[in-house]
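Colleague: Please find the sequence and the predicted model below.
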Amino acid sequence: MLNIPLWKRVLIWGLCALGVVMTAPNLFYTQVETHNDAVIAVEKAGGVASPEQEAALALWPSYLPTNLVNLGLDLRGGAHLLAEVQVADVYAARIDGMWPDVRDALRDVRDQVGNVRRQPSVDGVLRVAISTPAGMPAALEAVRALAVPVVTLTGAGQTDIEVTAEGDTIVVQLSEAERVSTDTRTMQQSLEIIRRRVDAAGTREPTIQRQGDDRILIQVPGIGSASELKALIGTTAKLTFNPVVGRTGDAGANAGARNLLLPSSDAPGEYYIVEQTPVVTGEDLTDAQPAFDQNNRPAVSFRFNPSGGRKFGDYTANNIGSPFAIVLDNAVISAPVIQSHISGGSGIITGSFSVEESTNLAVLLRAGALPAEMTFLEERTIGPELGQDSIDAGRMASVVAMLAVVVFMVASYGWFGVMATVALGFNVTLIFGTLSLIGATLTLPGIAGIVLTIGMAVDANVLVFERIKEELKTARGPARAIELGYEKALSAIVDANVTTFIIAVILFMVGSGPVRGFSITLGIGIITSVFTAIFVTRLFVVTWFQYRRPKTIEV
């Protein structure tokens, strides 16, 4: 009456064996991790390995799986930052950049509006006065023609700017629909650029996600400190090339209209007066690499896209003998004199760089400029020692939970309890094998989910064994009792675990960070627990029964 087809037995044992094989690399975590890092480095080097990399490659056989369970910030140590993106800065930059277009549009109707001059205003608002108030309708029509539709579902039918009149002054500002759209774009762009910068630095399994309307959570395991992480991602890295108007040593000097007074990063106490409108910006860059100048000093080479290269080439051709400033985050890092026409759209940035600084600057420029500055509201550094303490505590909790379950099951169900605890071992192996296979990140709450799973894993076996006890009381044979025990307990097992799995899914969908880590291990643990209880433990029981053929059994 007890019969499990051969193909099903092979499949069950195959899945258990696969779980063991996928879990094995985690038992040699340091060696496998070093091996994996060497593989990546060799691939980047075009397949050429140094002696040290060859030694690292030999630490783990290439024919074995190399997937590891990634350790989260609380287990590995690293840096945690919570940043607030200053989205209002984007409004101001966007409106400020519209002034040339507004001026040109009003120039076309100068016979009606007279002279045009820009008025002082708060950030994010452009105020333009005209000398002929009677021409205000024509002026408003000309400026409103610059508006474009907002391409969002919520902004359908609306334009990106609002143009109104206050006496003889035209007021231009972003519409509410465009502000919402700009916020979304700014946050998405900030997330992507931060991710590029972190990935370019070679860090492993970072957590970068939006929180609320204007905040970003950044957690990077394995990095030295929060200050190191801030240095990597906290710089806006806004690069511009501006014409130089003059140089001064007075920090309070009047730069003049449409000019900026910027400090020199090379010479403290020295300031440059540059035109506010740049010739080209970092948005036109296609590549930036650390390099060395003709004097063998660290520098950064760059290359523009066709549009930027053309603008850069035209400017240098028309301004030979004049200085121009290379401005990074509102500081002049270099102000060379144009010696000749620079064609080809490439050049080199020199300054007082160290090799590390030139490398970091190249990474920042390559990843792109952040659209807005960030204010760090929270920063923490978690040392690797604390992470190791967490791992040790989690391991101890798992061992204690396992021992407690083993003692309870063996004391309550005898030989059947022994088989259930062996299946429990396969259950834990399958959890770690699945985490390794999907590249999940294990956190301290994730360990809590595994410990909880260990306690819950035998619940299905308890239901089955208790049901077998009941069936034995009906004087049926042991084979029939075992068969009915599994059949009648199945619905209760499925119902209990499906409801818990639904909770795990909800936690994953609406939660973040530690909550998600807990839900992942809980969800995987539920699936493996049902598999081991219904199939693995049953295979043990059936195999034992067919081998021993007992006349009676005690559960």
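Modeller: Now that the structure is in, tell me what you want to look at. Numbering: from 1, shown residues only.
Colleague: all contacts plus neighbour counts: C-alpha atoms, from now on.
Modeller: OK.
Colleague: Spell out the residue ranges of the helices in the stretch 151-300 of the chain.
Modeller: Here the stretch 151-300 of the chain has its helices, by DSSP state H, counting those that start in this stretch, at 176-200, 226-233.
Colleague: list the buried ones in the longest one?
Modeller: Buried residues in helix 176-200, counted by 16 or more other Cα atoms under 10 Å: 177-179, 181-183, 186-187, 189-198.
Colleague: Same check on stretch 424-432?
Modeller: For stretch 424-432, the neighbour count (16+ other Cα under 10 Å) marks 424, 426-432 as buried.
Colleague: So which of the residues you listed are in helices?
Modeller: Among the buried residues of stretch 424-432, DSSP state H puts 424, 426-432 in helices.
Colleague: TSV please, covering these and showing distance to residue 523.
Modeller: As requested, these are arranged in TSV below (distance: Cα to Cα, whole Å):
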residue	distance to residue 523
424	16
426	16
427	13
428	13
429	15
430	13
431	10
432	13
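Colleague: Of the helices of the stretch 151-300 of the chain, which is nearest residue 347?
Modeller: Between residue 347 and the helices of the stretch 151-300 of the chain, the tightest spacing by Cα to Cα is seen for helix 176-200, at 22.1 Å.
Colleague: What helix or strand is residue 546 located in?
Modeller: With elements taken from DSSP states H and E, the one containing residue 546 is helix 537-548.
Colleague: Give me the contacts around that helix.
Modeller: The contact list for helix 537-548 (Cα atoms under 8 Å, 6 or more residues apart in numbering) reads 2-4, 9, 416, 419-420, 423, 461, 479.
Colleague: what's the answer for stretch 416-433, then?
Modeller: Outside of stretch 416-433, the residues within contact range by Cα under 8 Å, 6+ apart are 16, 18-23, 69, 405-406, 409-411, 450, 454, 457-458, 461, 465, 521, 524-525, 528-529, 532-533, 536-537, 540-541, 555.
Colleague: What remains of the residues you listed if I keep only buried residues?
Modeller: Among the contacts of stretch 416-433, the ones that count as buried (16+ other Cα under 10 Å) are 16, 18-20, 22-23, 69, 405-406, 409-410, 450, 454, 457-458, 461, 465, 521, 524-525, 528-529, 532-533, 536-537, 541.
Colleague: this is the comparison structure:
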Amino acid sequence: MLQISAFKRVVIWGVCFIGLLFAMPNAFYPRVERHNDAAKAIEAGDTSPETAADYAAWPNWLPSTIVNLGLDLRGGAHLLGEVQVEDVYEARVEALWPDVRDALRPLRATVGTIRLQDSAPGELRVRISQPEGMEAALEAVRDLAQPVASVTAAGATDLDVRAEGDVIVVTLSEAERLATDERTLRQSLEIIRRRVDEVGTREPTIQRQGERRILIQVPGLGSAEELKALIGTTAQLGFHPVVGRTSNPDQDPGLRNEVLPSIDEEGVYYIIEKLPVVTGEELTDAQPAFDQNGRPAVNFRFNPHGARKFGDYTAENIGSPFAIVLDGEVISAPVIQDHIPGGSGIITGNFTVEDSTQLAVLLRAGALPAEMTFLEERTIGPELGQDSIEAGRIACIVAFIAVLAFMAASYGLFGMIANVALLINVGLIFGLLSVIGATLTLPGIAGIVLTIGMAVDANVLVFERIKEELKTAKGPARAIELGYEKALSAILDANITTFITAVILFVMGSGPVRGFSITLALGIITSVFTAIYVTRLMIVMWFQRKRPKTIEV
């Protein structure tokens, strides 16, 4: 009869205490946030007095995990970009020319001379002087094709090879294009995530939308332009042989060459070979540094494959210039003075300290595989975010007051016990959000407000069931016990179905929908816990102390 073991009581109150303890730092949000930022700065080597003061603003023995605020609450930058996957097709097909040339060379007696022709983007066109050898040429080029690396394209190859008169036309197959699209989007997502993480922002949202689009939301960042500067830079680094210099940007560079401007030398253009000796993809590290003259620069290091190619090239081309090209501009064109083994070097140029740091970040994160065009950009100011927080706070307070007043008026003392459990419930929600590192958005606040209204449903079911049992002339202890037992199935059924809905919203939704589903799901868990265990324990403790002959619900 209304007995709860000491062990269960300790567990119930222990869970409530731990949950409220982890929720407590959110009541001192600015102070704890400064403490956490200072802790990271100290780990990075910052020993300034201001950092030490911020670190001491919150005791170390207390939890310091807080709920992360989303873009709509903190303010920040929002971008919707589209990846231009056609760039990848073009680069991939252009890179096939050396392989096609090498495959046709043994057939010179059959196909005659081999010449690269001007081609449309995504096509490689090669003319042979003896069309009667076309079948042999097509067979040789088709042997270059590889199976498509995709489960959905089993048996397909990556190249389509056909003849148009005396011209061999090579394009990517449809299956390879689809597989390339998927790889390009995945690679772009990962590189963008690494670039944003390098800046140290809190809880960015980076996710795919549709076939070619990527949504990027970074709370706390100054503006969309700042985010575009970080994301939009492709950081395509290459080390190219130099053919010559010119002051005419429209000069014909010759086949497989291009004219690129110099960053340091105004009006100077370099004619370089299109195919690089080494690319930025073979970099393993890049760090900001200073050259021998104390000017900002960037140290770099290649992987073993890139180091070998770089070392061989410098050994064979001593006295010749080579161009370091970043995103279509020559940032440096030094003359090779000696063999450079080991695969490490330094990039110098007209950099500031900020420029060299930014370049090192971009190079470490890797090159975007294709250009991104931004379809939508938005900057949400911190004032608007603060307005959203205030609106959410007002909504929570109004919901609280209304629910507390209704429960107290409807169920008296039992309603007041349910109100205390409701306060504990909200504290547990914030404790869980803090522990799992969730991001709270405006829809998430809506989920909490909804939870406040739903949290008392289980108590209403129990209290109404106790009323029914009291009408059958059972004693108060037995009525309370039966009320909880018989209401349990209805409570679980109602909350399980809502929890399933929250899970579906989380799996199928994105952005704000997920924020709503997380707080809704956590609210259901804490509501069931407080209704079944916390309110029951409080009623049992009251009943055992007062021993009333009758009760009024």
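Modeller: In hand now; what should we look at? Being a predicted model, the structure only gives us computed values, none of them experimental.
Colleague: Overlay the chains and give the TM-score.
Modeller: A TM-score of 0.98 describes the superposed chains when it is computed by TM-score structural alignment, normalised by the length of structure 2; 553 aligned residues with a Cα RMSD of 1.2 Å.
Colleague: Would you mind listing the two of the contacts of helix 537-548 of structure 1 that lie farthest apart?
Modeller: Taking every pair in those and measuring Cα to Cα, the maximum separation is 20.6 Å, between 423 and 479.
Colleague: The two: which is more packed in?
Modeller: Between residue 423 of structure 1 and residue 479, counted using other Cα atoms under 10 Å, the more crowded position is residue 423 (26 against 21).
Colleague: any idea how far that one is from residue 282 of structure 1?
Modeller: Taking Cα to Cα, to the nearest Å as the measure, residue 423 of structure 1 falls 59 Å from residue 282 of structure 1.
Colleague: Looking for the alignment partner of residue 175 of structure 2 in structure 1.
Modeller: In structure 1, residue 175 of structure 2 lines up with residue 177, judged by TM-score structural alignment.
Colleague: aligned partner of residue 345 of structure 1 in structure 2?
Modeller: The equivalent of residue 345 of structure 1 in structure 2 is residue 343 (alignment by TM-score structural alignment).
Colleague: what secondary structure does the residue nearest to that match when sequence neighbours are not counted sit in?
Modeller: Distance criterion Cα to Cα, 6 or more residues apart in numbering; nearest residue to residue 343 of structure 2, sequence neighbours excluded, is residue 307 at 3.8 Å. Secondary structure, DSSP: H, G, I helix; E, B strand; the rest coil: residue 307 of structure 2 is helix.
Colleague: Go through stretch 320-336 of structure 2 and flag the buried ones.
Modeller: Judged by neighbour count (16+ other Cα under 10 Å), stretch 320-336 of structure 2 contains these buried residues: 321-326, 328-333, 336.
Colleague: quick one: terminal-to-terminal distance for it?
Modeller: Start to finish, the residues bounding stretch 320-336 of structure 2 are 6 Å apart (Cα to Cα).
Colleague: Can you tell me the SS state at the residue of structure 1 positioned farthest from its centre?
Modeller: Note on structure 1: the largest C-alpha distance from the chain mean falls to residue 475, namely 61.8 Å (Cα atoms, centre = their mean). For residue 475 of structure 1, the reduced secondary structure class is coil; criterion used: three-state DSSP.
Colleague: Give the aligned equivalent of it in structure 2.
Modeller: With TM-score structural alignment as the matching criterion, the partner of residue 475 of structure 1 in structure 2 is residue 473.
Colleague: can you check residue 163 of structure 1 too?
Modeller: Under the alignment (TM-score structural alignment), residue 163 of structure 1 pairs with residue 161 in structure 2.
Colleague: and the nearest residue to its match once chain neighbours are set aside, what is it in contact with?
Modeller: If you skip the residues right next to it in sequence, residue 161 of structure 2 has residue 170 as its closest partner in space, 4.7 Å away by Cα to Cα, 6+ apart. For residue 170 of structure 2, the contacting residues are 93, 123-125, 159-162, taking Cα under 8 Å, 6+ apart as the criterion.
Colleague: Just among these, which is most surrounded?
Modeller: With neighbours defined as other Cα under 10 Å, the most crowded of the contacts of residue 170 of structure 2 is residue 124; it has 25 neighbours.
Colleague: where's the residue lying closest to that one once chain neighbours are set aside relative to residue 93 of structure 2, distance?
Modeller: With Cα to Cα, 6+ apart as the measure, residue 170 is the residue that lies nearest to residue 124 of structure 2, at 5.0 Å, once sequence neighbours are left out. For residue 170 of structure 2, the distance to residue 93 of structure 2 equals 8 Å [Cα to Cα].
Colleague: Now do the shared contacts for these two.
Modeller: Jointly contacting residue 170 of structure 2 and residue 93 under the rule Cα under 8 Å, 6+ apart are 123-124.
Colleague: dump the residue contacts of the aligned partner of residue 441 of structure 1 in structure 2.
Modeller: Taking TM-score structural alignment for the superposition, residue 441 of structure 1 sits opposite residue 439 in structure 2. Contacts for residue 439 of structure 2 (Cα under 8 Å, 6+ apart) come out as 67-70, 203, 433, 515.
Colleague: what's the answer for residue 277 of structure 1, then?
Modeller: In this structure, residue 277 of structure 1 makes contact with 242, 258, judged by Cα under 8 Å, 6+ apart.
Colleague: Distance of the counterpart of it in structure 2 relative to residue 398 of structure 2?
Modeller: Under the alignment (TM-score structural alignment), residue 277 of structure 1 pairs with residue 275 of structure 2. From residue 275 of structure 2 across to residue 398 of structure 2, the span is 66 Å (Cα to Cα).
Colleague: gap between the residue most central in space within structure 2 and residue 213 of structure 2?
Modeller: Among the residues of structure 2, the smallest C-alpha distance to the mean C-alpha position (Cα atoms, centre = their mean) belongs to residue 206, namely 3.5 Å. Distance, residue 206 of structure 2 to residue 213 of structure 2, using Cα to Cα: 11 Å.
Colleague: Next: residue 371 of structure 2.
Modeller: Here residue 371 of structure 2 is placed at a distance of 12 Å from residue 213 of structure 2 (Cα to Cα).
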